[in-house]
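Student: Return a 3D structure for these sequence lines:
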Amino acid sequence: MRLSQFLKDRQYLILFYVIMMVFISLVVYLDPHFSTGLGNIIYFNTVTIVFFFIYLLLGFFRRRKYVAELQDLTNNDLPVEVPAALPEPLTHEQALIHQVLIRIYQEQLTQIQGLHNEKVENQEFIISWVHDIKTPISASKMMIKHHSGRSPEEALDKLEDELAKIDQYVEQALYYSRVDTFSKDYFISEFMLDAIVKASIKKHAKMFISKKINVDLENVDKTVLSDKKWLAFIIDQIIINAIKYTDQSGKIQFIAEENGSEIRLAIKDNGIGIKTEDIGRVFEKGFTGALGRKFAHSTGMGLYLSKKLARKLGHELTIISEEGEGTTVTIHFPKALDFYQVAK
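Tutor: Next up, the predicted model:
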């Protein structure tokens, strides 16, 4: 920092000093009660100017080191740790500025870390998704090449099963990619819950039939507040999981209950259940658990996406399970007043 820059920063202080000294000198010179000559006034002003200039010089040398260290930071292309790199503040104002800079730096680090984690998660999902979708594609190719010994109806039936799996993975990837832009693509309305449930059951009817799974609907004729499209996806994911982990000739129940604050849709199966040590992690991204790893095509994304989307809709997703006994996943729909309080 040059002296001229330092003086320019203090131009108002210098102007104030000049005006003050001119005023004092005029008062002393013109007041008849003071017998001070012009020479004494010049001497008095000269001394005060010298002291004032010394004061400015001391301030300049004291501040020059601080500014030089800041300039080194701005001219340095290497990454720096802001809290450690900042010079020692000389004033209370500088200390406050340092605190603001450190806070901004820490917030940026948090944002960068969040973006990095999101990038890693997205990359892991893409790798997992590509790996998973290759399985039904490869199976479809094998069926086309080696269809001898099967009737055309049987071959088409098996091919349809693999295409359904591909469709599920594509739909899952589509909803995953739109989670972050959710606020631009939803419409909350009142509708009958049984319509969504029945449509989802019909959509997966072939899976129910192939495993001879019984379906039981109980009091699902309730009116709920939600987005039809996103809720349908959530129910689809829960049904797919329930079918996947339910044995042949099993049973899946859809039970709706209501109290003063909410409507609950419980989707209950009598499948293999979840280990106690895994129950707290089933909504984590990519988590399949000890039992899930025994089954093919267990990506661990269905319940993760369902939980995330449910919360964005103002709902809640809970799960209870006992290994060997079955699993119950419950969607909680708050009543109108509670829903809008959550949405805010």
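Student: Only C-alpha atoms from now on, for both contacts and neighbour counts.
Tutor: Noted.
Student: Tell me the secondary structure at residue 180.
Tutor: coil (DSSP: H, G, I helix; E, B strand; the rest coil).
Student: Okay, it and residue 95: tell me how far apart.
Tutor: Noted for residue 180: a distance of 38 Å to residue 95, by C-alpha to C-alpha, to the nearest Å.
Student: Looking at these two, which one has more neighbours?
Tutor: Higher neighbour count among residue 180 and residue 95: residue 95, with 13 against 9, using other C-alpha atoms under 10 Å.
Student: So the more buried one sits against residue 89, correct?
Tutor: Yes - Residue 95 lies in contact with residue 89 (C-alpha atoms under 8 Å); the separation is 5.3 Å.
Student: For the protein, which segments count as strands?
Tutor: 189-192, 214-218, 223-226, 251-258, 262-269, 316-322, 326-334 (DSSP state E).
Student: What is the burial count for residue 339?
Tutor: 18.
Student: Touching, it and residue 314? I think so.
Tutor: Yes - counting by C-alpha under 8 Å, residue 314 is a contact partner of residue 339 at 6.2 Å.
Student: Need the residues touching each of those two.
Tutor: residue 333 (C-alpha atoms under 8 Å, 6 or more residues apart in numbering).
Student: What residues of stretch 244-255 count as buried?
Tutor: For stretch 244-255, the buried set under the neighbour-count rule, 16 or more other C-alpha atoms under 10 Å, comprises 244-247, 250-255.
Student: Following up with a second sequence; could you model it the same way so I can compare the two?
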Amino acid sequence: MKLKVYIRNHILWILGSFLILLVINSILFTSISINQSYKDIIYMDLLAIFIIMVNIFYGFITERKKYDIFFKNSIKSIENIDVKNDYFSEMVKNVLIEQQKRFWMIEKNYRKGINEIQDYTTQWVHDIKVNIAVCELLLDDVESTTSKELRYQVEQIKFRINHILHVTRANHYEQDIGAWEVNVCNVLRSAIKENALFFINKNIEIETDLHPFSVISDERWIYYIFGQILNNSSKYTPEGGTLQIKTKEDEQAYYVIIRDNGIGIPKEDIARIFDKGFTGKNGKIETKSTGMGLYYAKKMAEKLRVEIKLDSEEGNYTEFSIIFYKLSDYYEVATK
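Tutor: Prediction:
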């Protein structure tokens, strides 16, 4: 609380004090019956002004302490504040407690609504997967160019549905994150298999040089990160291109390097490639791009204390490096 605020809030009392002093002076100066001494009256005025000023500053300091008690404490500890039978403090305390309860109710309703949407989305995803499975069974009985294209589209639908499911979980990661030993190369092979049809459809050759290693992390989210990067590579690598996937190790970390010889990323877009909804120049070429896949991959990598680095040259290549540091503390990950 500032002094000028205090004065503004008590302006009537301050003006009243000076008005009383003015009236007393008027009486003393105009009264014939009083043998007044101007020096004595001025001395009395100065003394009265001093007392008023002391009263103002004392009131200001006292009231500021009351405000500090409330606003320097956590909102959760307001109910435990001792107001010492002070009417003003009791009033402020009651107002803050009521406002706190209203905020908690709004937050509770908001969380409930979000959880209902999450539950509905999850159930919808699982239901639609049944329909997709039926479509795949029907396609198994058909062999034609059209059926191959349909199968490709079905795989795209499956990928996008899984993306929706992971996005829903990503916004509740504190409830959906685990820690156990993960064989990273096995997870990587599964992610390659999931995206295999996309590479086959464009006749993209995959070259691998994988050396097994394990980390303590969340397998589902590592799988998601790999899947998004591989899918991104399949979009922007031309027909007959090459995708190189390898692992390496040094004293500090394990590295998974995914490099394609696709269209690359313009220099001006590299710094924003992980931004939410950013599609850039290449996104305008690839009309199916939403700019959300890499955003969520980066978001979850940060929560897992996994680093993603990007290097690219327009027209030549794009290289993603997924770095698993050996000294990462997963307990810290799980509690933040």
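Student: what residues are up against residue 211 of structure 1?
Tutor: With C-alpha under 8 Å, 6+ apart, residue 211 of structure 1 has these contacts: 247-250.
Student: and the gap between residue 28 of structure 1 and residue 40 of structure 1?
Tutor: From residue 28 of structure 1 over to residue 40 of structure 1 (counting by C-alpha to C-alpha), the distance is 10 Å.
Student: between these two, who's got more neighbours?
Tutor: Each of residue 28 of structure 1 and residue 40 has its neighbours counted (other C-alpha under 10 Å); residue 28 has more, 16 against 11.
Student: Now do the contacts for the nearest residue to residue 216 of structure 1 once chain neighbours are set aside.
Tutor: Leaving aside its chain neighbours, residue 216 of structure 1 sits nearest to residue 253 (4.6 Å; criterion: C-alpha to C-alpha, 6 or more residues apart in numbering). If you count contacts by C-alpha under 8 Å, 6+ apart, residue 253 of structure 1 has them with 215-218, 266-269.
Student: Show me what residue 219 of structure 2 aligns to in structure 1.
Tutor: Counting by TM-score structural alignment, residue 219 of structure 2 lines up with residue 228 in structure 1.
Student: My guess is its match contacts residue 197. True?
Tutor: No - look at residue 228 of structure 1 against residue 197 with C-alpha under 8 Å: they stay out of range, at 10.6 Å.
Student: what do we get in structure 2 for the residue nearest to residue 216 of structure 1?
Tutor: So, by TM-score structural alignment, residue 253 of structure 1 is matched to residue 244.
Student: which helices and strands does the longest helix seen in structure 1 pack with?
Tutor: What stands out as the longest helix in structure 1, according to DSSP state H, is helix 92-145. When contacts are defined as 3 or more C-alpha pairs under 8 Å, 6 or more residues apart in numbering; DSSP states H and E, helix 92-145 of structure 1 sits against helix 82-85, helix 152-177.
Student: Structure 2: matching residues for the first one?
Tutor: When helix 82-85 of structure 1 is aligned against structure 2 using TM-score structural alignment, it corresponds to no residues at all.
Student: which other helices and strands contact that helix?
Tutor: In terms of contacts (3+ C-alpha pairs under 8 Å, 6+ apart), helix 82-85 of structure 1 is packed against helix 92-145.
Student: how about 10 Å then?
Tutor: With contacts defined as 3 or more C-alpha pairs under 10 Å, 6 or more residues apart in numbering; DSSP states H and E, helix 82-85 of structure 1 has these neighbours: helix 38-75, helix 92-145.
Student: Give the buried residues for the first one.
Tutor: The reference is to helix 38-75 of structure 1. Residues of helix 38-75 of structure 1 classed as buried: 41, 45, 56, 60, 64, 66, 73 (neighbour count, 16+ other C-alpha under 10 Å).
Student: Test my guess that the fifth one contacts residue 6.
Tutor: Yes - the pair residue 64 of structure 1 / residue 6 is scored as a contact, 8.7 Å apart, by C-alpha atoms under 10 Å.
Student: if I look at residue 325 of structure 1, how far off is residue 170 of structure 1?
Tutor: For residue 325 of structure 1, the distance to residue 170 of structure 1 - C-alpha to C-alpha - is 31 Å.
Student: meant to ask about residue 193 of structure 1, not that
Tutor: Counting by C-alpha to C-alpha, the gap from residue 193 of structure 1 to residue 170 of structure 1 is 25 Å.
Student: Can you give me the neighbour number for the spatially closest residue to the match of residue 219 of structure 2 that is not a sequence neighbour?
Tutor: Once flanking residues are discounted, residue 228 of structure 1 sits nearest to residue 196: 7.3 Å by C-alpha to C-alpha, 6+ apart. Burial of residue 196 of structure 1 is recorded as 19 neighbouring residues (other C-alpha under 10 Å).
Student: Now do the contacts for residue 196 of structure 1.
Tutor: By C-alpha atoms under 10 Å, 6 or more residues apart in numbering, the residues touching residue 196 of structure 1 are 202, 220, 228-229, 231-233, 235-236.
Student: Map residue 262 of structure 1 onto structure 2.
Tutor: Residue 262 of structure 1 maps onto residue 253 in structure 2, with residues paired by TM-score structural alignment.
Student: wouldn't that match be in contact with residue 323 here?
Tutor: Yes - between residue 253 of structure 2 and residue 323 there is a contact under C-alpha under 10 Å: 6.5 Å.
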